[in-house]
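Undergrad: Pasted the sequence and its predicted model underneath.
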Amino acid sequence: MISLSLCGIRGGVGTTSLLAAMGHALNRLDQRVLLVELCPENVLGLHFNLAAREAEGWARAMLDGQDWHRQAWQLAPGLCLLPYGRLDEAEQLRVEQRLLASPREWNKRLAQLAGQFDWVLFDLPQRLPGHVGSIRGDVRIRVLAPDMACHVLLQRQGEEGFLLVNGYDSASRLQQDLLLVWRQHHGERVVPVVVHRDEAMGEALACKQSVIGYAPQSLVTEDAISLATWCLSREAAC
């Protein structure tokens, strides 16, 4: 079982939508996939037609003394989702404090899932160190938008994990230049697949679907499948 985490270098780079697409793509490639929402915003389920007011999830269960296993939803054969749950800010802080006190909590939980899934994909928040530190996955990917804000933020961070460009417009000279600079400077850390800007991604969320289910012939669906294929080939080579 392989654990993979996505985290945006800043907000608004499309990390959650991308994670939903990757999970769906891996499942289409005959992989058993569990998607885990570690972001308190709790929006990953919206990509799979969960009700916006759905309150249950693993964090809600943690505070209520319930079994986190029972919070998972089966979306399709071999594709499951574990939402965060609806919490107010004070409750989110309590979960953060518990995770800070129990480092690598999710690594312990992964041990309980061994044999049930081929991939566990985590949607990580940006500024909750307890949440982020509770998982030390096999593959960690930082999601970037091809803009100057992400370029500056990237220079301030350490050389850890892979870098994935999302929302790429091949007609933009600036974005072409940024991608070239990142590939030259960071080398193999930059995932060779770029995810192109495509209106289908936003439309899919409006229809409460992953983009693969909403627009199977779209460019961004092709990118998501290529990304899933890269993940499989990379792990096969290790």
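TA: Perfect, I can see it now. Remember, it's a predicted structure, so these values are computed and weren't measured experimentally. Residues are numbered from 1 along each chain as shown.
Undergrad: contacts and neighbour counts: CA atoms only from here.
TA: Noted.
Undergrad: Other residues contacting stretch 18-35?
TA: 6, 44, 47, 78-82, 116-123, 210-212, 221, 224-225, 227-229 (C-alpha atoms under 8 Å, 6 or more residues apart in numbering).
Undergrad: Emit the PyMOL select command for whichever of these are buried.
TA: Here is the PyMOL command that selects the buried residues among the contacts of stretch 18-35 (16 or more other C-alpha atoms under 10 Å):
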select buried, resi 6+44+47+78+79+80+81+82+117+118+119+120+121+122+123+210+211+212+221+224+225+227+228+229
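Undergrad: and the comparison structure, right after this:
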Amino acid sequence: MNTVAIVSTTGGAGRSTLTAELASLLAQRKHPALALECDPANVLGFHFGMREIPEDGLGAYLDAPTPGAWARAGQRSDDDVLFVPWGSGGAPAALANAAPDWLGRLLAQVDLPPRGVTLIDCARWPSPLADQAIAAADLVLVLAPAQPETCLTLRRLADALTAQGKTARYVATRLQPARQLHVDIVALLQAMLGQDMLPYHVHDDSSVAEALARSESFCRSTPHSQAAHDMNGLASWLSAWLEAATQESRP
């Protein structure tokens, strides 16, 4: 099993949306998928049809570290994705006193097949929860929305990932090609990141918000939209990365 942390340095980058859609698309490509919410904002659950914040979840483990309790909060979506919400637990005191590797130790208990993948929707970086997800990840997928704040904050994260020896790839999101500023920002990011920036830019698309309002996956409800096309390209790249990583891990 491989673990992918989905990270950003700014709000509104699309972390929860991409986590949910990638999990569904990878499940369609026969990768057993676990979507894990490591963010007290509890946004990811809405992409899987939840309307209320559950009591149990990953956050409850921090309040009372009972073995297996967090996993029992898991739910399976209609498209065969296993989803574990954050829930209502995880008080600030519990977060402050948590072990530095608690998330990695929990994920070591997950028994997914070799082609399986855990996708972590984590809180905005820098934060202790984002650091936990990055430490546990085999691949860090950094979302870089086409906005000036990204240019001001992304270099620090990129340097931190390099210092930790992490494999990282970067994806431009919320792109509007008709806006020259967005085009310029993407060009700047490409010059900064080189080959680590993937060519699969995720465009700003009204179908995303409309699908979420209907509790639907936009890749299923509007398969010919630009955003669905972008996500399928990204999912195909990630599927190929998972296959290569699985081959490398075999004795």
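TA: Sure thing, it's come through. Fair warning: this is a prediction, and the values are worked out from it, not measured in the lab.
Undergrad: Where strands are concerned, which of the contacts of stretch 18-35 of the first structure count?
TA: 6, 79-82, 119-123 (DSSP state E).
Undergrad: residue range for the helix or strand hosting residue 4 of the first structure in the second structure?
TA: Assigned by DSSP states H and E, residue 4 of the first structure belongs to strand 2-8. Residues 2-8 of the second structure are matched to strand 2-8 of the first structure when aligned by TM-score structural alignment.
Undergrad: Identify the residues contacting that stretch?
TA: Contacts for stretch 2-8 of the second structure (C-alpha under 8 Å, 6+ apart): 15, 19, 114-125, 130, 133-134, 136-144, 242, 245-246.
Undergrad: Aligned to residue 241 of the second structure, what sits in the first structure?
TA: By TM-score structural alignment, residue 241 of the second structure lines up with residue 234.
Undergrad: Its match: neighbour count?
TA: 10 (other C-alpha atoms under 10 Å).
Undergrad: ditto for residue 7 of the first structure
TA: Residue 7 of the first structure, neighbours per other C-alpha under 10 Å, totals 25.
Undergrad: For the stretch 151-251 of the second structure, just list every one of the helices.
TA: Taking DSSP state H, counting those that start in this stretch, the helices of the stretch 151-251 of the second structure run over residues 180-193, 206-213, 218-221, 226-249.
Undergrad: related to what we said a few turns ago, weed out the non-buried ones from the contacts of stretch 2-8 of the second structure.
TA: 15, 19, 114-125, 130, 133-134, 136-144, 242, 245.
Undergrad: quick revisit: buried set for the match of strand 2-8 of the first structure?
TA: Neighbour count says stretch 2-8 of the second structure has 2-8 buried, by 16+ other C-alpha under 10 Å.
Undergrad: In stretch 5-25 of the first structure, which residues are buried?
TA: Buried residues in stretch 5-25 of the first structure, defined by neighbour count with 16+ other C-alpha under 10 Å: 5-10, 13-25.
Undergrad: residue farthest from the centroid of the first structure?
TA: Centroid-distance maximum for the first structure: residue 173 at 28.0 Å, with C-alpha atoms, centre = their mean.
Undergrad: residue contacts, the match of residue 241 of the second structure?
TA: Contacts of residue 234 of the first structure (C-alpha under 8 Å, 6+ apart): none.
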